[in-house]
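Dropping a prediction and its sequence here:
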Amino acid sequence: MSRSANTALYSRNFLLLICAVVCMSIGYATLLPVLPLWAVRGGASEFVGGTMSGLFMATTVLAQLGTPWLSRKLGYRLTLALGCLLLGAPAPLFGFITDAEPMLVLSAIRGIGFGLTTVTGSALVAELLPRHELGRGSGLQGVAVTLPQLVGLPAGVWLAENWSYPGVFWLTGIVPVLGCVPALLLPRLSGQLTPPGGGRPIAQLRALLGPWLAAFAVGLGYGAVVTFVPMSISTSVLVLLAVGSAMLLGRWASGVVADRMLAPGQQLPAGVLLGAAGLAGIALAIAASSGWLAVLAGALFGLGYGVIQNDALVVMFHRVPPYRYGLASANWNVAIDGGYGLGAVLIGAIVTGPGFVAAFGVSAGLLLAVLLPAVVVARRVRRTAAPERDDSRDVALDRA
């Protein structure tokens, strides 16, 4: 039987997970750049628009921290379904309000739902697949997240401006709720955080620090891009399309490379450099009023973002035992989404002062600051991978 026929990547359960993730991501990504525009259109400042994104991610992070515990109580499938419901159900209500306070409340509720879906979605990749397929599995799950972003980020802005803001709100409410169906068809699985004989959670958290920093810094840059590119660049729809396309390519390619190299973590330095160059390029594009430079810079950032997303998650899974997959997933999601939320608020504060050029320049500098931890992760992976390759070769020679 062929290798492709034996792979768990095409199993019923993994495909059900992908369907649920796609529904969730459509609701998340399509509304992401629209809500700040809706708030500003209603008379709020750019800072309030950024705060909406920041509050969404703040409650996302809080939910992510509690998801491993909740998944042990309810199981992964019920937790995933609950997340889809909380993410989608409040969305149509935005069409009936323009005041900042109720919009912030709805954003907070949706953030809780998004937090539940992100952690369970990532953890289920490791639960449903063998370790040697985690790179491609994470990459495929990343495609399921990123492809709706590729379409949804620019389409959300275009549909809102040229069709109807309330129509976008209804669309992004219905689709995530539909994701409850494949989620509930998944098998009964629940996260186990502690083994029967105990564990070493502090040491395992320390092992996740390097990839966590890279994921957090690139998430911060993504928060700046999604929230403020539509406000500062005339070709914002094309820029967001470039970011999503390159993110899709970067995440899938990173997964394939990780499985073939058997050394997840080695791609982090390249991802940091690509992402920082992209953010710096966006700053230059705004200063020069160059829409096409902004598109190219967005592609560079998206490529780096995709590489870091996938490689950081896979190396986290490889650094913990199976009973800590929920912990690794929660930490990775907190890094990505916490960085996004802080980026929306922090960069929003800079925008109201020095302006957009300085804001994206700071984003690039913050990402570049984690290059050293990324290099340390890659070097440690090389040192541990080399003996494994040598042992395999020795075994092959002995058998020969």
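Right, received. Where do you want to start?

When you work out contacts or count neighbours from here on, use the C-alpha atoms and nothing else.
Fine.

Now do the same contact list for the residue nearest the centre of the chain.
The centroid of the chain falls nearest to residue 336 when counting by Cα atoms, centre = their mean (5.5 Å). Shown in contact with residue 336 (Cα atoms under 8 Å, 6 or more residues apart in numbering): 215-220, 309.

And the next helix or strand past the helix or strand harbouring it?
Using DSSP states H and E, residue 336 maps to helix 325-351. Moving toward the C-terminus from helix 325-351, the next helix or strand (DSSP H and E) is helix 356-368.

which outside residues touch that following helix?
Against helix 356-368 from outside (Cα under 8 Å, 6+ apart): 214, 217-218, 220-221, 224, 228, 232, 272-273, 275-280, 282-284, 286-287, 343, 347-348, 350-351.

try 6 Å this time
217, 221, 276, 279-280, 283, 347, 350-351 (Cα atoms under 6 Å, 6 or more residues apart in numbering).

Likewise for stretch 147-161?
Here stretch 147-161 has contacts from 25-26, 29-30, 34, 237, 240-241, 244-245, using Cα under 6 Å, 6+ apart.

next, the one to line up against it:
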Amino acid sequence: MTSLACEPTAAVRLRPGRLVTAQFARLLLVIFGSGLSMYLLTSVVPLYLAASGAVALVAEVTPAARRREALGVYGVVVGLPAALGLPLGVYLTGVVGFETLFVLAAVSSLAGLAVLPGGPACVTDEEHHVKVLGGLRGSGLLMPAGVFAAVTLAAGISVTFLPLASQDHKLVAAALLVQAVTAPGARWVAGWLGDRIGPRRLLVPALALAALGAGALAFVGTPAAVLGGAALFGIGFGAAQNLTLAIMYDRSPRSRYGQVSALWNLAYDGGWGTGAILFGFVVAGIGYPTAFALTAAIVALAIGPAVRGVKSA
């Protein structure tokens, strides 16, 4: 029998030549530049948030009576780029091409720098230099930070593993879009209501919605459950973002706003990353439906501390 090994034919036989051509070099520069622009900031942004307080400044420059609504508006602006950019980027590649899209992305990044000189100054005086984990006992900050970490744990799991758990890519895309759109809206509404009735009264319902939404993913084979769960979780997750942060600011003096911002971001990033890592080990042993149900149970357990925190306030 004639061998079918990978013997190159005359038509495709490799010919020696220069490896890094002009076109290949340009491609490598694009890849290097885009990657460097992201990774330069990946480790620096958390440090900047801790030092300047990118959320504490919201509390500094807005009226105290409308602080929760201001945090909600901030949340909408933070969430809109994901809700708009993810689907819009894919669409625009077929309309204007990759090169034009890269230019648009660069312009949108630089546009923010134009207004930076007139923005609020970062907090740098010694009074505001508080350790992130210092003096937490009796501060009232541990409950909202821990509760929020439980919700972000579920958020990291849904975004990371829903595409792997479902074979219906259109359904997954729709669910993630629903979650991305509902979260900023809920964050603003929660802030608006929080200014009027207080954030503590809204935290337990927000956690309940997040738990129900996370639990719906256990029925990952049912489109209605996945879409409905994404909507419920997006509402609960967005509301929890605003409410926990507002509670933490309400319980802290102005001199600790930087610590509040850093601690809240630590709960956000820590919960998100921990959920994505641990879920991978859990799902290997019990499967996606049971693992999603377990995630919902973790969020539901956070309702207990939230209830006790509301009663003791």
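Happy to help now that I have it. Since the model is a prediction, treat every value here as computed from it, not as a measurement.

TM-score of the superposition?
TM-score of the superposed chains, computed with TM-score structural alignment, normalised by the length of the second structure, equals 0.76; 278 aligned residues with a Cα RMSD of 3.3 Å.

that older thread, what's the mean deviation for the helix holding residue 336 of the first structure versus the second structure?
Once fitted to the second structure, helix 325-351 of the first structure is off its aligned match by 1.4 Å on average (mean Cα distance after the TM-score superposition for the first structure).

now that helix: how far from the chain's centre is it?
9 Å (Cα atoms, centre = their mean, to the nearest Å).

and residue 192 of the first structure, helix, strand or coil?
Three-state assignment for residue 192 of the first structure (DSSP: H, G, I helix; E, B strand; the rest coil): coil.

The one 3 residues further on now?
Judged by three-state DSSP, the three-state class of residue 195 of the first structure is coil.

Relative to residue 189 of the first structure, how far out is it?
16 Å (Cα to Cα, to the nearest Å).

So which of the two has more stuff around it?
residue 189 (16 against 12; other Cα atoms under 10 Å).

Kindly reformat the contacts of stretch 147-161 of the first structure as TSV and extend each row with secondary structure and neighbour count.
Output for the contacts of stretch 147-161 of the first structure, formatted as TSV (DSSP: H, G, I helix; E, B strand; the rest coil; neighbours: other Cα atoms under 10 Å):
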residue	secondary structure	neighbour count
25	helix	28
26	helix	29
29	helix	24
30	helix	26
34	helix	26
237	helix	19
240	helix	29
241	helix	22
244	helix	28
245	helix	21
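
biggest separation within those residues, which pair?
34 and 245 (19.2 Å; Cα to Cα).

coming back round to it: of the contacts of residue 336 of the first structure, closest to residue 88 of the first structure?
residue 219 (22.7 Å).

re earlier: can you give me the buried ones in the helix holding residue 336 of the first structure?
325-351 (16 or more other Cα atoms under 10 Å).

Same check on stretch 256-273 of the first structure?
256-259, 262-273.

Could you do stretch 154-165 of the second structure as well?
154-163, 165.

go on, stretch 371-391 of the first structure?
371, 373-378, 381.

out of those, who's nearest residue 145 of the first structure?
For those, the nearest to residue 145 of the first structure is residue 374 (23.9 Å; Cα to Cα).

mind listing what that closest one touches?
Here residue 374 of the first structure is in contact with 268-269 (Cα under 6 Å, 6+ apart).

and the gap between it and residue 280 of the first structure?
19 Å.

Tell me how many other residues crowd the alignment partner in the first structure of residue 118 of the second structure.
In the first structure, the residue paired with residue 118 of the second structure is residue 185, using TM-score structural alignment. Counted with other Cα under 10 Å, the neighbours of residue 185 of the first structure add up to 15.

got it, and residue 196 of the first structure?
Residues near residue 196 of the first structure, counting by other Cα under 10 Å: 7.

got it, and residue 5 of the first structure?
Residue 5 of the first structure has 10 nearby residues by other Cα under 10 Å.

What lines up with it in the second structure?
Checking with TM-score structural alignment, residue 5 of the first structure has no match.

and the residue nearest to residue 172 of the first structure when sequence neighbours are not counted, how many neighbours?
Once flanking residues are discounted, residue 172 of the first structure sits nearest to residue 27: 4.2 Å by Cα to Cα, 6 or more residues apart in numbering. By the criterion of other Cα under 10 Å, residue 27 of the first structure has 30 neighbours.

corresponding residue for residue 27 of the first structure in the second structure?
By TM-score structural alignment, residue 27 of the first structure lines up with nothing at all.

any idea how far residue 141 of the first structure is from residue 27 of the first structure?
Counting by Cα to Cα - residue 27 of the first structure and residue 141 of the first structure are separated by 16 Å.
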